[in-house]
Structure formats: C-alpha cells, structure tokens
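# Provided below are the primary sequence and the corresponding predicted coordinates.
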Amino acid sequence: MASEHHIPLNEKLLRRGRMPNGAFADVLSPLSEIPMLLTLDQLRPNPDNPRTSRNPKYDEIKASIHSRGLDSVPKVTKDPDNPQDIYIFSDGGNTRHAVLTELYAETGDDRFRCIQCIVKPWPGRLHCVIGHLAENDMRGELSFIEKAFGIEKARVIHEEQLGRAVSQRELAELLKNSGYPVHHSNISRMKSAIDLLYPWMPDLLNSGIGRPQVAQLLALRATAEKAWQSFSQAGAVPPERDFTAVFGEVCRGFNSPEDYTADLFEAALMAAIQQAMPGHVLTGDIRQAASEQQAENNQPETVVAAKKPVSTPAEKSLRNPRPAIADTPPAAPETTADIWHIPALQDDIEHLQNIAFRLSYTLAETTGTEHTISEDPLYESAGYSVLPAPGNELLAALCGSGNDCVISTLIGSPDPFSSVVCDDKTALNYLRLLRIIRRIRELQRQSYGEVSA
C-alpha cells in the first residue's frame, strides 16, 4: 500500500479503470452517438448487409485509403445480445473494413488497424438491414436481385417481430417510414424474381441485370403460363408435363449473362412449349404480349438512387458515360411534404451532399449542361460544383459559386417574347434541392459550432 501512495497523480489518471464483474462487464450500447477508437479485431461486417457482390470500385477505394486514410468516419453499432466486444457496421462500411483488413495484412501499419468510429445506439436488426439498403442503394451499388433479397430479409425480420405475416403494402409502408420508400408493386416484382427466376438462373441475376430485364422475364413467364393453361384446358398438353419444369429448363440454358438475350430466350421458350404440345402449332409473339402486360403493370421503383440496369457486354459498351452516382435520378417530388421531408437515415452531411449532387445533375440535364456538374465531396461544400455555362446559373447560385437568378430561372419575366425557363416538375426539383442544401448548411454550421466550443 505504501508504494501506491508514491505513484505520481498523472500516472494514476492514465491507468485503465477497473471493469465490473459479471453480466455488467459487457460493453453496453450507448444512449447516443459517441466517438470511439476501435481495432479491426473489434469490427465485423454486418451479416445482414444485402450487398454480396464485390464493389466495382474496390481497387480505387483501396488506393485512396492507402494514400489518404478514411475520408469519412464509419458508423458502427453493437448488438446487446452479443456478449462479445464486437461492433458491426450500421450503414454500409463493409467494403472499407475489407480494404483496411487487407492493407493491414500487407503493410502492418497500425493506422489501418486502429480506426476512429462513431458508435450509434443499437437500432435493432430490422433498421440495420434497411439502413444498409438505403446506404448501398443511394450509392448505386445494389443490383436488382440484391435489393430484392435485402427487402425480403427485412420482411422476414418484421414478421418475426410481429409474430404474423406482413402484406406487401404493410412492408412498403414500413420501408417508407424508415426512409427507404419502395412501391408495393415493385416489392411484388422482387418477390416473384426470387421465387420464380432465381432458382433457375442465379448467375444471370447476380450479374446485375436491372428491373426492366427482370420485369420482361416475369412478363414472358406470365404470358407463356397463361398460354400453357389454355392449351392444358383444351387437352393439348400431356398431363405429366409441368410448366414450371419446362420454364426452368429454358432458364437454365440462359443462366450465363453472355448467353442471354430477350430474343433468344423467347425463341427457346416458344420451342420448349411447342415441344411439349405435339401436334399443335404455336402462333403469335409471346414477347409482344409480354411487353403489353409489362407496360400495363409498370410502376415506379424506389426514389433512392439505384444501379443502372446491366444486360449484355455489348449493351454496356454502347452506354454514354455519366457519373455512376447519378445513373438513376431521384424521383421528382409531388407535394410540399415530399420537398421538405428528409428521412432520418439520410439526415447527415454525406448523404445530403450525395442527394444534392444527383439533383443538380438531373436539373442540369434539362438544359443540356450536365457536363458542367461535378461531385464535390469536401466537407464544407454543397455536394457539387458547377462550371460557368448558360443555363446553369441557378445551380451555381445554390452551391455558392454563381449569381442570384432565382426569378429569371424559376418564374420568368413579363416580357411576352420570353418564356419560363423550367416547367413545373423541374421547379419542384429546384425547391427540393434548395431544401437539401439548406439542411447541409445547417448541419455544417452546427458541426463548426461544436468544434469551436
């Protein structure tokens, strides 16, 4: 005890505190977001992350982290039911974890092992899944089938919590209230893709084909099945033949993305159905009928950015280059509430800058000046920058690099020979962008205030 009194006070203050024994020794989930230095040993990828494919920008992200470190602080959380001192990523971050693990193994540099994180209160497994969906979808990094499985996982978790089945409209309402709106008809299409297509052609779906191609396949299947049922009722189909098996065999032949085209698939499906009906000749165009059905059932997808549909390598080479983050523009707001509401999952500077960039790119397309818009990830920016060009003055003004021209762009002039620069839909997009940038500036002011305090 005597030696204890001779230990300098500053050394005592730097000693690690005692941890309580028993159940209280476990690290508890914080009540609010707190910064914390964690090691790779304490971090794990979120097992419920809907993204399963390798990030196409993996090598680019790795080079960036190697040279500059992390540009943003990852957000993690801890499941209170897990007794170990393990944290999982709450909103994306799995790619960064893989890169840091790889860099530490290659270099042994401790800056890749110890990571400054923001620890969030445990939101529950359901909200973690939806958070990952929103984060990955906003960056355009989710394929249609990954999104479908993610939403299906959210449905399963929600049903387990409620102890009953959940309708597609209920699920759509849950996703909307959580900041990830998806139309219920699109949820139905995703469910059909999982049940009717994925068992037969997983490689094709995992390759990244988008909603239009999936909708076309489902429409072809529905039309062909309707024709099959008509022939079955007429006695033209042998009773031992099953449509699902016939359709599945055709799908297996087009499981590779290099082999699939809509024309060849339809021809093979027609031939397979014809072979199952000896003595009868099929006429008409199944795909034409399917296209008409698809047009009747067409509904909007999520309002968050999504990956642009991918089909064949030839189609990829024909695409016009444009920013990947803006491949699918955000849906135009329809009401004042749509303009002003900011979902909780997106209410931070990084997410809002991402939205502002996509909105500005979409607006610039209406005047043919999208080539002047660039993403600006700097913390103090509005999310984008603008090169001076006729037609983009308002976009430049909103991000702080131009002159005030609100009246001339949004309202027009009384001159009978002049016209309003933008239509009503474009005006609503400008108002939405105005709201987003107002919130970005508000968060930036709060952040600077906290630092100065």
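Arrived safely.
# C-alpha from now on. contacts and neighbour counts both.
Noted.
# Tell me the buried residues in stretch 150-157?
Within stretch 150-157, the residues scored as buried using 16 or more other Cα atoms under 10 Å are 150, 151, 152, 153, 154, 155, 156, 157.
# With distance to residue 22 and secondary structure as extra columns, can I get those in TSV?
Output for the buried residues of stretch 150-157, formatted as TSV (distance: Cα to Cα, whole Å; DSSP: H, G, I helix; E, B strand; the rest coil):
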residue	distance to residue 22	secondary structure
150	37	helix
151	38	helix
152	38	helix
153	34	helix
154	34	helix
155	36	helix
156	34	helix
157	31	helix
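# quick one: residue 88 is in a strand?
Yes - assessed with DSSP: H, G, I helix; E, B strand; the rest coil, residue 88 lies in a strand.
# next one: stretch 54-66 to chain centre, how far?
18 Å (Cα atoms, centre = their mean, to the nearest Å).
# List the buried residues in that stretch.
61, 62, 65, 66.
# do the same with stretch 261-277
So, applying 16+ other Cα under 10 Å, buried residues of stretch 261-277: 265, 266, 268, 269, 270, 272, 273, 274, 276, 277.
# before we move on, which element is the residue nearest the centre of the chain in?
Using Cα atoms, centre = their mean, the residue of the chain that lies closest to the mean C-alpha position is residue 137, 0.7 Å off. Assigned by DSSP states H and E, residue 137 falls within helix 125-138.
# Check it against this one:
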Amino acid sequence: MADISEQEMAAKLMSDGFGRAGPVAGALTDPVSDTPMVVTLDELRPYELDPRLTRNPLYDEIKASIRERGLDAPPPITRRPGSAHYIIRNGGNTRLAILRELWTETRDERFFRIGCLFRPWPERGEIVALTGHLAENELHGSLSFIERALGVEKVRELYEQEDGKSLSQSELARRLKADGYPVPQPHISRMQEAIQYLLPAIPNVLYGGLGRHQVEQLTGLRRAGARIWEARAATKQVDVDFATLFQDVLAVFDGTPGNFNIQRVQDELIGQMADLLGVVYDTLALEIVDSEKRWQVLTSEPAAAPPATPAVATLPQTAPAQLSPPTPSTPPQRETPVAASESSLQTKPSPMQPPASDDQPDDESQRSALLQEHIISPAPTTDRLQSIQRLIADHTGEAHNDFESNVLQAIPVQVGGLYPISDVWHIDPGLDEPNRLRTHIAQFALEIASEAGVGDHIVPSDDGIGFSCATDIERMDSAGAMALPGATLTLLHVLSAPYLSASASPARIDTSQLAGDLAVLLLGMAQRATPSRGQSHVLTDNGLVKLFRLVRLSRRLLEIEAGTMDGDSAMPGS
C-alpha cells in the first residue's frame, strides 16, 4: 500500500461514515411487559375517571401510615399510547394525593421518587382501568352507593362505545362480572334509578354516604307513588306531574346526611299526594305500601322452597264436628287496616334457629309425624304463598316465621280460622298495636263462642281487651251441671269484664258456678262420665288453642297500654 501523506490520512478520517436513514426517536417506548421502574411525582397523574368523588374516609390514617412507613407496595401504573404522563392503573389515587402533600410538607425524596410497577396499556385500556379502580376502591375504603352507581354508569358508556349498541341491565351485569367487578342486576337497576331520580334532588345526602338499603327504600317509594298517582290522577284535574312532585318533596330534605329520615320523606310525599288527589292520607299510605310489596313479588323469582318434606295430612278430629264460626254482621271498624292473618309480614327478625340437637328426628317419616302432632286444623296456605312470604322476608332482610322450621321452638300449633294460628306465642310486629290486637282478640272470642252456639252473645268493643259478653243465658243441663254454652260464655265474660270502661254497662252473668266447672270445660269429663256427656261439656281442640291465643294477645295488649315493656314481659316474637 502506497504511503499517503498526513493531510490525506486526516481527510479520510474526517469523512462521513454510515448514516441513519430512519427517523430519530424522541423518547424510549414503554416496556411491553410488567416492569418495575422509578418515577417522580412530576411524571405521575391521577386517573381522570376515578370513581371516588369524595374524600376517602380513611385518608388521615393512610397518610399517617405512609409518613412513618412509606409505601408498603408499589402502586401499579400505566400510560396511554402517546401520552406524556403515567397514571395510576387501579386504585392508588388517594395515595398519590398523600404523597404530593408529604413531599410539599417535608421535601423528603422518598415521597418524590416512587418505585412503581409499570403494566402496559391493554387493548381495552379504559374499561380495564375503570373496573380496576372500582374493584380496588371496594377493597380499600368502600365507595358510597352513588359513587359506585356513577362508576358503573361510566363503564356502561364505555361498553356501549366498544360494542356500538346499548346494553341491557342483565348484559351489563354479565360484562362487569367478566371484567372482575361483579354487580347483581337488581343493584344495577337501583343504581340507575338513583342517578336518574334521586341525584338531582338530594346530591348532598347521596354524596354524604346514603346507603343502598335507604336508596332502595326511596326508589321503592317513588315507584309505588308513581303507580298510585297514575291510577288516581287519570280522573282528577291535577296541575303537576308526579315526577315534579317527587323531586320537589325530596329536595326539601337535602340537608345534613346524618339527619336524613326516609319516614319523613314518605309522610310529606303522601301528605301532598293526598291533598292534590283528594284522598284520605291513611288510604293512600296503605295503597303505596301494598303496591310496592306486590311489585317486589311480581318482579322477583320466588325463593327456593326448603328441603322437601312429605305433605302433612290433617289428623282425624277426636272432638265432635265443629261449627264454622259465622262472620260478624257488623265487624268492629278500625281506622288502621288490620293484618290479614297471623302469618303477616314480619318487621322484626325472630330468634335465630337453634342448632339441631342429637335427639332431633332426622328421618323424614319421623319429621312428618312430628309436624302432624302440632296440627289441629290446617291453616289455608299454598307453596306459592309461602314462597312469596319468604321472598318478601328475604328482600327486607327479616326472618320468615315458618311453621315447619319453628315446630320445635316457642309454642307452635296450627289452627285455621279467619286469623289462622301457626304459633300461639309469636306476635308479628304488624299486629303489635292495640287496635289490631283488640280486633284479633274479639274474633277469637267470637269463634270460641260460636263453637258453643253462643256467638251472637259476643260484642266487639273499642276498649278493654276488645269484646264484651251480652246478657246471661240458660246454662244448666238436666244433671244440674253447667252446659257448654253457658260455661263458655261465662269464661269469656270473666276474662273481659274487669277491663271494660266504667261507663260500659256490664252484662248480668252468673259466675258462681264457673269455679266448679272450669276444669270440665278445659279438660273434659272423667272416664266415669259417659262419652257423649264428656264431649258436650269440653272445649274443642280448636277452641282451646284459640283460647290460649286470646290470652296471649290480651296479656300483650294490657302490657302495651300499661307501658310495662321491661322485665319478663311477653315481647312480640319472643
């Protein structure tokens, strides 16, 4: 190789080498897999669609912990394609706000440079991020109901943008479950109603933490009121529609969340509806409550029946054929409607089921025999009715007073009648009110007297224990003993007479012989007596159970009116 001069060598060394033909990258691309990295607060931004709209109730506790310990776990972060900043991937917005406060207060580098776990932005990034924030917030400092509702509504919008079509509530529930944030369809329905009908009127109360149960009560009140308004306003000239009326009534109560009272809302709404529609307040209140309960039953699946139990057959009656008690020609009038049966809906949970003991029969035939022993005459019911009662009890979070389930508790027995008895002792909260107790007591007295042929001597009363007895009757049989009609009427008289008001004129009924014949009336004749005579002087099994129930309800009525609610009082359902 020929020698070259120094100038030529320098020129060759200074000549251009291989050049880059492609564009120059302004920054490195994000990792394509989960990667730990350190980022600064300047590079991090909170997630814009964070469902939490109010301050985390645990904010101060979390801040104190981070101040002392730092972050126990690196928050997951991600970044949208082309974005300049990272965002929190799921949860962590509260922690990010706390870190900014601590950095401002302390200038400690451990609050400024944070170790994080970067996760690539997925194909369905917005949906994954929002459902992730919803799930994370549920685990760490629960969201209020309205915040969850708004978050779910935003997810629905993202789903519809993704699919290009609207979603039903059932489909939305399925999609949310598939993305890791399961929400039942009934909850979604309540959420949408809360956003549409409640949020415009009571935002302060909702953001203050009004719970799901109270929201369900309000939405149920709105539905029932709307149905009644639509039915009644069709024949009236009303200047306002129900939607406006409901919003106006509700907005009045948008004050301090802790002072919100749904009963006051209901009273105000029913009062204004009654004025506008020209309807009695009590009538309208009953219709609204009744309408909502029917709606719950018709729009829900009945609860699954309990484990199959052989049908309980009615035992042959050992007592003589019994008279069907006549319906009173002039039943007592009450301002407050009376519950239709002793198995009305409960408003207070009954005691918990005791654990099964070793001596409790497990065999189905033994269980069937045990049930039959407690049935004197069957109460009219069906599997469908029992299923509906269980459904309503489950919906309200209360216990269902089931005869078969409670057969070893309290004093269970089943007797038919206008007010069928399934438990002598249990008193439904809906019955636990003086007027209703008097109505039931009077009916039981009438049915007991009717079996003895003296039903027309029972007079319903608005005072005392609910009834009084009319004038005396002939009650001696040929042997000189008190006959069943007279003994029965005398027994009912001595139970009711002491509690009648002073202004009431007492019936003139001779009670002198009751002491000697009470045992015969309740227990029957001894074996030496003829069967026909023994049976003619004793209460039937039906009548005896109704007498026990009458005594139980009368004791409760007197307790309520005397105000003796403590000690060993017979509390309802106890």
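Done, it's in. Just so we're clear, the structure is a prediction, and the values are computed from it rather than from any experiment.
# Kindly reformat the buried residues of stretch 54-66 of structure 1 as CSV containing secondary structure and distance to residue 163 of structure 1.
Conversion of those to CSV gives the following (DSSP: H, G, I helix; E, B strand; the rest coil; distance: Cα to Cα, whole Å):
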residue, secondary structure, distance to residue 163 of structure 1
61, helix, 42
62, helix, 43
65, helix, 44
66, helix, 47
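# Could you export the residues you listed as CSV, including distance to residue 54 of structure 1?
As requested, these are exported to CSV (distance: Cα to Cα, whole Å):
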residue, distance to residue 54 of structure 1
61, 12
62, 13
65, 17
66, 19
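# For residue 197 of structure 1, state which of the residues you listed is nearest.
Minimum distance to residue 197 of structure 1 across those is 33.2 Å, recorded for residue 61 (Cα to Cα).
# The closest one: what's it in contact with?
96, 99 (Cα atoms under 8 Å, 6 or more residues apart in numbering).
# Equivalent analysis for residue 492 of structure 2, please.
445, 469.
# Need the counterpart of it in structure 1.
When structure 1 is aligned by TM-score structural alignment, no residue sits opposite residue 492 of structure 2.
# do residue 469 of structure 2 as well
The alignment leaves residue 469 of structure 2 without a partner in structure 1, by TM-score structural alignment.
# circling back to that earlier point, list the ones among the buried residues of stretch 261-277 of structure 1 that fall in helices.
265, 266, 268, 269, 270, 272, 273, 274, 276 (DSSP state H).
# ok, of those, which one's closest to residue 225 of structure 1?
Nearest to residue 225 of structure 1, judged by Cα to Cα, of those is residue 273 at 9.6 Å.
# thought the closest one was touching residue 248?
No - contact criterion Cα atoms under 8 Å: residue 273 of structure 1 and residue 248 do not qualify, at 11.8 Å.
# before we move on, the earlier item: show me what the residue nearest to the centre of structure 1 lines up with in structure 2.
Match for residue 137 of structure 1 (TM-score structural alignment): residue 138.
# likewise residue 374 of structure 1?
Using TM-score structural alignment, residue 374 of structure 1 has no partner in structure 2.
# list the helices and strands the helix or strand hosting residue 374 of structure 1 packs on?
Assigned by DSSP H and E, residue 374 of structure 1 falls within strand 373-375. If you count contacts as 3 or more Cα pairs under 8 Å, 6 or more residues apart in numbering; DSSP states H and E, strand 373-375 of structure 1 packs onto helix 349-365, strand 384-386.
# Please, where are all the strands along the stretch 1-150 of structure 1?
Counting by DSSP state E, counting those that start in this stretch, the stretch 1-150 of structure 1 has these strands, from start to end: 34-39, 43-44, 75-77, 87-89, 114-120.
# Between those, which one is closest to residue 416 of structure 1.
Nearest to residue 416 of structure 1 among those is strand 75-77; the distance by Cα to Cα comes to 54.8 Å.
# and the closest one, what does it pack onto?
So strand 75-77 of structure 1, by 3+ Cα pairs under 8 Å, 6+ apart, packs with strand 87-89, strand 114-120.
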